[in-house]
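> A structural model of the following input is requested.
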Amino acid sequence: MFVFLAWMMQLSAVFIGLVCHAAEPPASQWSSDEHRNLTLRQHRTCVENEQYLHQGLCCLNCQAGTFVKKECERDQEQGTCLSCEYGQTYTAHSNGMKRCLPCTHCRQDEFETSPCTTTADTRCQCKQGTFCIPDQACEVCKRCAKCKSGEEEVKKCTPISNTVCRKRDPSTETPPANPPPTPASPTSIVIPVIVSLLILCLLIGLSVWWFISRRRSCKTPWSKSSCDSSEIVKIPIDESGATAEERQNNQNAGLEGEESRPESRPLLQESGITKPSSPLEDEDRGLGDSLPNTTSSSQTSLSALPTAASAGNTPHQSPSACRLLPEMDDPLRHRLLPLQGSEKSLRKSFDLFDEYLDVRIHNKFFRMIGVSDNHIRIAENGAPADKVYELLKNWMQRQGLKADINDLLEALLGMDQRRSAECIASAAIRKGYYKHADSP
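Below is the predicted model of the structure:
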């Protein structure tokens, strides 16, 4: 009996121990520090402008003038940093970039005010007589305006601002004072009078001499015929004895000679009776005259044009001609919905922007959708065929889940590029990337 009770007590102790052990939480939830650290790393946020995230670690930024050659291997440490190339690349702030930014080269209408260093970009300034407003996208320096007649200059033109003019107040204008008449000296009056008398006497003398010599020549026997001929010329035509038919022929011949005279037109031109030329336009008020390749900002809607491609378009000057679907009156009548997922459909449509977007408005378009000038410069230094794709990919990464092709099409419409927007929308629907919101 005593043995049975001892055996029952041991069995109860074992059962109680098993129950208590089962009630304890798993050891991995309390003792696995690595598992907890890994979970925290996946959702951590590094300090902006001081650190960058790499494989769950917050690495310290490299200093201005350097870039990240190799990322850190431990949290809160700095990786390997290399210096930028002086005069070629730079970084103006501490960063986690894997390469430096290329230095800016001044345009032909600018001059360099400070060179590029490893920590600062090149500084350029418009040449004298031109300006460029810093807050606006400035592709070329614009010519300074000149004030019109009736205006006065309030502020002179500077490299960063245009001339400021305002209308002149008529009440403040003072007419120029007439200079007081200066008394004429006797010498200034006598000399012109004497010269005029001498010239008059000379002309009279020449006339008398010519008249006398003419009368003498007529009295000589050998010049009698010439004198008679001059008298014969003075005889009236009616008394010459010519018949009516001869007079009519002579009259017709005279009219034909006058009409066919070759010098009649030059005489009209030299007579001074010419059409007054239209006055020249006023000086350009700062809009600039050095834009040799500006693109027309407006495009005709393709829905009202033939679908045949224009023979004069080239890939580098104008967007490719597109073909609208027969049943599609207006590809932009409704919003586009993705058929292959938002990100996949959007990425596939990037090539359509490269095909139909006019290359001459690339930079303006990318600035309008929020791409920075630094990223545009980096893309231009890369392969030309990848420029549009890389910049649109950068825009999509910045937008995140909000990235939508409809925003890009609205940006084109805002720039008066309806033709390009219709081509892109039509091609995206035709290739099966998108469909209209009202389509089944």
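
> CA only for contacts and neighbour counts going forward, please
Will do.

> Show me where the stretch 301-440 of the chain has its helices.
With DSSP state H, counting those that start in this stretch, the ranges of helices along the stretch 301-440 of the chain come out as 342-356, 362-368, 373-381, 387-399, 405-414, 418-430.

> ugh, wrong one, I meant the stretch 101-250 of the chain
Per DSSP H, counting those that start in this stretch, the stretch 101-250 of the chain carries helices over the ranges 186-219, 224-233, 244-259.

> Could you export the helices of the stretch 301-440 of the chain as a markdown table, including mean neighbour count and distance to S83?
Converted to a markdown table, the helices of the stretch 301-440 of the chain look like this (neighbours: other CA atoms under 10 Å; distance: least, CA to CA, whole Å):
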| stretch | mean neighbour count | distance to S83 |
| --- | --- | --- |
| helix 342-356 | 18 | 35 |
| helix 362-368 | 16 | 29 |
| helix 373-381 | 15 | 18 |
| helix 387-399 | 17 | 25 |
| helix 405-414 | 18 | 38 |
| helix 418-430 | 23 | 43 |
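
> Quick check: which of those helices is nearest to L206?
Checking the helices of the stretch 301-440 of the chain against L206 by CA to CA gives helix 362-368 as the closest, at 80.5 Å.

> same for that closest one, what does it pack against?
helix 373-381, helix 405-414 (3 or more CA pairs under 8 Å, 6 or more residues apart in numbering; DSSP states H and E).

> Throw those into CSV and include distance to E110, thanks.
Putting the helices and strands packed on helix 362-368 into CSV (distance: least, CA to CA, whole Å) gives the following:
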stretch, distance to E110
helix 373-381, 18
helix 405-414, 30
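
> out of these, nearest to E258?
Proximity to E258, assessed across those by CA to CA, is greatest for helix 405-414 (65.3 Å).

> Let's see this one next, to set against the first:
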Amino acid sequence: MAAGPVVLLLLLLVASVAVATSGTRCASDEYQNLGLCCKLCPAGHYLLQACSVNHTTGRCVRCEHGTFMSHPNREADCWPWTRCREDQEVVAAGSESSDQQCQCRSGRFYCDSEDCMESCFQCQRCDGLTLQACSATRNAVCATEVSPEPGSAGPWEWLVLSGALLIAVFLFLCLCGRKVVMWVVSWLKRRASEPGLASPRSSQPDEVLIPMNPMGDVPAPGSEAPPLEEEALALVPGAGTCPGPSGDTGESVEPQAVAATGSPAAPEQAPTALGLSILEQKYEQKYFLRNMPSDDIRIYYEFEHQVPECKWRMFMRFIGLDENEIEICERENPGNLLEQHHKMLLKWTQKLGRKTSIFKLMAVLHKMELHTCLQNIINKLIAENILVNCEETTN
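Here you go, the predicted structure:
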């Protein structure tokens, strides 16, 4: 009979332990504190004081500016934002629930890893054309950089090959160089004495005549357009009703001086203002421009493309730009010839204002004896309905 109370006491103890165990089992969004289950503080907050009632939220405080907490928690403080280094920039601002995001400064630094914990790398500057600009995750790619192919010769191999080639050429010239030189000289003399040999001007690669506007002056297939000087001499001022200057200057365009050998005089001397003025008036009487603003890009597009690069700087000097203005346009647009040409023509229009004229450009090309280049530009402008031939409107 004495064992009865002991058994009853043990049963009560087991029941109390089971009740206590079941009461302290907390959910996934709770934490245990002094036998109670308290709910976690939400993201963007930290815990200041635990709960005093089971399954409730304690005292949570919002993260201060410059700190964050990205998930539900029971932390006593929020975490500080990541601070960007001097070689980094902010790409995503921090908030109460998210950290501040940094990356390498675009255009100046880059990093080839995800975190860039130590430092960013300085972007390289290309001396020539840039194929791919520097970004936060990759370096710039320059046009001069060529990846060596597998198995290609290295610098020492090329040096040895170049030296061997020079020795071979030297030995060849020592043994039979005099005979080769005499043969080349005699061949050139025979070519020069052959009748009907094309002149050097006709063999220039940039002197290719573009067919004229099919609705305008169409030359016969295979025939050359008449020289512009002859056209200018044949014009009669005021003969048509073409818009533009109608005053008669009473002067004629003199053909270019020709040396005794039959080749034109060197066009490297600046044309006189009087000669350019006469030529400009003649072109104004033969053609007129559609109603377009003087800075319309379509007017100067063909000049930028058709004038040979070797003649471009001289062309700019003749129309009135000085060396400093030409060099500024080149430095501001490195490696981009068309953009350099465009900027120079825009600077010319800004410098001369109302005195700028497409006919002045034609007159300069005429004086420089770039006749085929000039005719190509005229044909293109007529075909694009920018320039109109007065003779077509009067017929």
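
> After superposition, what's the TM-score here?
The TM-score (TM-score structural alignment, normalised by the length of the second structure) is 0.33; 160 aligned residues with a CA RMSD of 4.4 Å.

> before we move on, the earlier item: to E151 of the first structure, which of the helices of the stretch 301-440 of the first structure lies closest?
Counting by CA to CA, E151 of the first structure lies closest to helix 362-368 out of those; the figure is 34.6 Å.

> picking up where we left off before, now that we have the helices of the stretch 101-250 of the first structure, can you turn them into a markdown table and tack on mean neighbour count and distance to L11 of the first structure?
Conversion of the helices of the stretch 101-250 of the first structure to a markdown table gives the following (neighbours: other CA under 10 Å; distance: least, CA to CA, whole Å):
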| stretch | mean neighbour count | distance to L11 of the first structure |
| --- | --- | --- |
| helix 186-219 | 11 | 151 |
| helix 224-233 | 11 | 168 |
| helix 244-259 | 11 | 146 |
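
> so can I have JSON lines of those showing distance to K344 of the first structure?
Shown next, in JSON lines, are these (distance: least, CA to CA, whole Å):
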{"stretch": "helix 186-219", "distance to K344 of the first structure": "96"}
{"stretch": "helix 224-233", "distance to K344 of the first structure": "104"}
{"stretch": "helix 244-259", "distance to K344 of the first structure": "81"}
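
> which one of the helices and strands packed on helix 362-368 of the first structure lies closest to A22 of the first structure?
Among those, the nearest to A22 of the first structure by CA to CA is helix 405-414 (56.3 Å).

> Could you list every helix and strand that the closest one packs against?
Applying 3+ CA pairs under 8 Å, 6+ apart, we find helix 405-414 of the first structure packed against helix 362-368, helix 418-430.

> residues of the helix or strand hosting L188 of the second structure that come out buried?
Taking DSSP states H and E as the definition, one finds L188 of the second structure inside helix 155-193. Residues of helix 155-193 of the second structure include none that count as buried (16 or more other CA atoms under 10 Å).

> Following the chain onward from it, which element is next?
Per DSSP H and E, the first helix or strand lying C-terminal to helix 155-193 of the second structure is helix 228-234.

> for that next one, which positions count as buried?
Neighbour-count burial for helix 228-234 of the second structure [16+ other CA under 10 Å]: L228, E229, A232.

> before we move on, the earlier item: can you say which of the helices of the stretch 301-440 of the first structure is nearest to L40 of the first structure?
L40 of the first structure lies closest, by CA to CA, to one member of the helices of the stretch 301-440 of the first structure: helix 387-399, at 23.8 Å.

> ok, back up a step: same list (the helices and strands packed on helix 405-414 of the first structure) but as a markdown table, adding distance to S230 of the first structure.
As requested, these are exported to a markdown table (distance: least, CA to CA, whole Å):
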| stretch | distance to S230 of the first structure |
| --- | --- |
| helix 362-368 | 85 |
| helix 418-430 | 83 |
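
> Of these, which is nearest Y356 of the first structure?
Of all these, helix 418-430 sits nearest to Y356 of the first structure, with 5.6 Å by CA to CA.

> Mind giving me the packing neighbours of that closest one?
helix 342-356, helix 405-414, strand 434-436.

> can you tell me which of those comes nearest to V154 of the first structure?
helix 405-414 (35.0 Å).

> That closest one vs helix 342-356, what angle?
Between helix 405-414 of the first structure and helix 342-356, the angle comes out at 30 degrees (axes from the mean of the first three to the mean of the last three CA atoms, to 10 degrees).

> and the angle for helix 405-414 of the first structure with helix 418-430?
Using the same axes, to 10 degrees: helix 405-414 of the first structure against helix 418-430 is 160 degrees.

> Just want the angle from helix 405-414 of the first structure to helix 387-399.
Note on geometry: by the same axes, to 10 degrees, helix 405-414 of the first structure and helix 387-399 are set 120 degrees apart in direction.

> now the buried residues of helix 228-234 of the second structure as JSON lines including distance to W183 of the second structure?
As requested, those are exported to JSON lines (distance: CA to CA, whole Å):
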{"residue": "L228", "distance to W183 of the second structure": "41"}
{"residue": "E229", "distance to W183 of the second structure": "41"}
{"residue": "A232", "distance to W183 of the second structure": "46"}
